[in-house]
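Colleague: missing the sequence, but the structure's below:
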């Protein structure tokens, strides 16, 4: 009966003799079971290793409760099966990756380093545009520092080349992500926020990178698909545009440059978001949102939310006009 739990029929037979009497010596068990002493010792040792029996003193044995042991063995087997399943999944991914070549419409990349290298390689080749869905968790953790971004972020280098960069950020940001978001916005990235269904990078509307969200779970090996099939890439680009059109723009404001959360607050206010929606997007409570709004109203010298909206629109218009004139002046230089 207990063989599925890894208990041999011989050891089970000894347990069935020992359990009803509780304690017994090896000699008593040998007599009751008609099992020779040397064979009995092997079966008792198996029961001990499985947690079904314990040796109270030399030659004296006691049975232990079967349900507790069975549950523990069940949990152990389930854990072993889960580990085996993860190992099989990882091996399968590696086999798939090994059987596909660079010219395939869909290629699977396995492992954190390989994913990071593929992402950098494709972004480094972008000429026209990079479109992204940004959503945690992340394969690479990097500090939100301009020098580090200039050195390590291919998206940052793409902006230097004049490549357009559009990104939709999933709501809720930690301080580091907000700081990086702000740096990219100041660099020229077009940023919006909205719930996104997955992580995604599309380069020049010709190749897409889709990390497996499930592979980010504990114990899994990171996997990513590189998609080049024209119809699939077209569908993913359509998905990006659909989310982009309904996302909330993140505006860069001159008087909130040092405070990325305040910058996000202003973006959401200008779209008419409720206090609850703003709190959800920023990952804070409603009380903090209302306090920041009050501080912003004091800074702009207004007393109502309507006046605040007008003041922000006016400030944003002045900022864009100023930047527009600066850009025109710069473009007229030889």
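Modeller: In hand now; what should we look at? Since we're looking at a predicted model, the values are computed, not measured.
Colleague: only C-alpha atoms for contact and neighbour calcs from this point on.
Modeller: Will do.
Colleague: helices of the chain, start to end?
Modeller: Using DSSP state H, the helices of the chain run over residues 9-21, 26-33, 37-50, 66-99, 112-124, 146-152, 154-160, 175-187, 230-246, 260-270, 275-282, 286-300, 305-331.
Colleague: and the angle from the third one to helix 26-33?
Modeller: Think helix 37-50. 100 degrees (axes from the mean of the first three to the mean of the last three Cα atoms, to 10 degrees).
Colleague: what is helix 37-50 packed up against?
Modeller: helix 9-21, helix 26-33, strand 53-57 (3 or more Cα pairs under 8 Å, 6 or more residues apart in numbering; DSSP states H and E).
Colleague: in TSV, list these along with mean neighbour count and distance to residue 325.
Modeller: As requested, these are exported to TSV (neighbours: other Cα atoms under 10 Å; distance: least, Cα to Cα, whole Å):
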stretch	mean neighbour count	distance to residue 325
helix 9-21	16	88
helix 26-33	16	97
strand 53-57	16	86
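Colleague: below is structure B, check it against A:
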């Protein structure tokens, strides 16, 4: 059994805080379970994120600080260790030291395991952090392959603490997902979850090339959930809305945007369809059928399911039998050991 993250990260000083700065509310599903599990405050800077955190993570001691940049002195006085799902800038550590005579440990918390980072140096900033949290052996292997591992200052292997958090509060989250998502379908049918990533430096998203087909080809014997990465809309609004509007013509399809928790959705998903999103790694724990849109990018995850031919009807290629259970179990253990 995997130890609890509170045991893994226990230290002599419990003067710690977690942060969700800026508009990236999708990071709440990574930083809020961490804050709740460590019993430390979560500090937010945006009104929407604060509202979502109150609704979806009531277990967290939440503090809203829209003027955080003017309260660094208070932060330095109250805390010794800070966690965030964004890379810490080295100048912030210098600022705390020079202005407030305080050596604060700045810890980076990753926001999902994926295969991204080989085409663009997305993981290079790991080397500039005081400490990084690492899910398991797979991330260590990736950092070695990318020539980053030997440059790390410090790290801690934490396993899949988000799944532990969901399992602890399963009834609460399952009821929430039923009320806000699953009950909106007119009838009970197999659930297909399409969870595309965003258009990052790796150009890994499938949404703009194949999202319209996923929606328009949807047959009546499936219910479709599209779990959207918020940066799809923020970075490419025109193209995003032209595709998302197709859902209005499909009563058995719905877009899910401002619902950060992923595990209560995965729990009721029968088949997963994705690309290079970290949600695919989250889904491995359920050992159910997985399908992918692929490009030339390297991916270990795609060995755990079938790659679709986008020139053919999508749904005719989907099999509800899982032929990849052994591969899924092996990769899950590697990723979150």
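Modeller: Structure received. These numbers come from a predicted model, not from an experiment.
Colleague: TM between them?
Modeller: The TM-score (TM-score structural alignment, normalised by the length of structure 1) is 0.21; 109 aligned residues with a Cα RMSD of 6.0 Å.
Colleague: between the helices and strands packed on helix 37-50 of structure 1, which one is closest to residue 94 of structure 1.
Modeller: Evaluated over these, closeness to residue 94 of structure 1 peaks at helix 9-21, with 39.7 Å, by Cα to Cα.
Colleague: and that closest one, how far out from the chain's middle?
Modeller: Put simply, helix 9-21 of structure 1 sits 49 Å off its chain's centre (Cα atoms, centre = their mean, to the nearest Å).
Colleague: burial check on the spatially closest residue to residue 265 of structure 2 that is not a sequence neighbour, number of neighbours?
Modeller: Spatial nearest neighbour of residue 265 of structure 2, excluding adjacent residues (Cα to Cα, 6 or more residues apart in numbering): residue 177 at 6.6 Å. Residue neighbour count, defined by other Cα atoms under 10 Å, stands at 19 for residue 177 of structure 2.
Colleague: for residue 177 of structure 2, helix, strand, or coil?
Modeller: helix (DSSP: H, G, I helix; E, B strand; the rest coil).
Colleague: that one contacts residue 263, correct?
Modeller: No - contact criterion Cα atoms under 8 Å: residue 177 of structure 2 and residue 263 do not qualify, at 9.6 Å.
Colleague: ok, which of the helices and strands packed on helix 37-50 of structure 1 comes nearest residue 241 of structure 1?
Modeller: Taking those one by one with Cα to Cα, helix 9-21 is closest: 63.9 Å.
Colleague: now do the SS call for residue 7 of structure 2.
Modeller: Residue 7 of structure 2 ends up helix, using three-state DSSP.
Colleague: which one of the helices of structure 1 lies closest to residue 202 of structure 1?
Modeller: Residue 202 of structure 1 lies closest, by Cα to Cα, to one member of the helices of structure 1: helix 230-246, at 7.2 Å.
Colleague: just to revisit the earlier point, could I get the helices and strands packed on helix 37-50 of structure 1 as JSON lines with distance to residue 313 of structure 1?
Modeller: Below are the helices and strands packed on helix 37-50 of structure 1 laid out as JSON lines (distance: least, Cα to Cα, whole Å):
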{"stretch": "helix 9-21", "distance to residue 313 of structure 1": "80"}
{"stretch": "helix 26-33", "distance to residue 313 of structure 1": "90"}
{"stretch": "strand 53-57", "distance to residue 313 of structure 1": "78"}
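Colleague: now the helices of structure 1 as TSV including distance to residue 132 of structure 1?
Modeller: Shown next, in TSV, are the helices of structure 1 (distance: least, Cα to Cα, whole Å):
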stretch	distance to residue 132 of structure 1
helix 9-21	59
helix 26-33	71
helix 37-50	53
helix 66-99	24
helix 112-124	11
helix 146-152	17
helix 154-160	10
helix 175-187	13
helix 230-246	8
helix 260-270	18
helix 275-282	18
helix 286-300	28
helix 305-331	25
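Colleague: that concludes my questions; thank you for your assistance.
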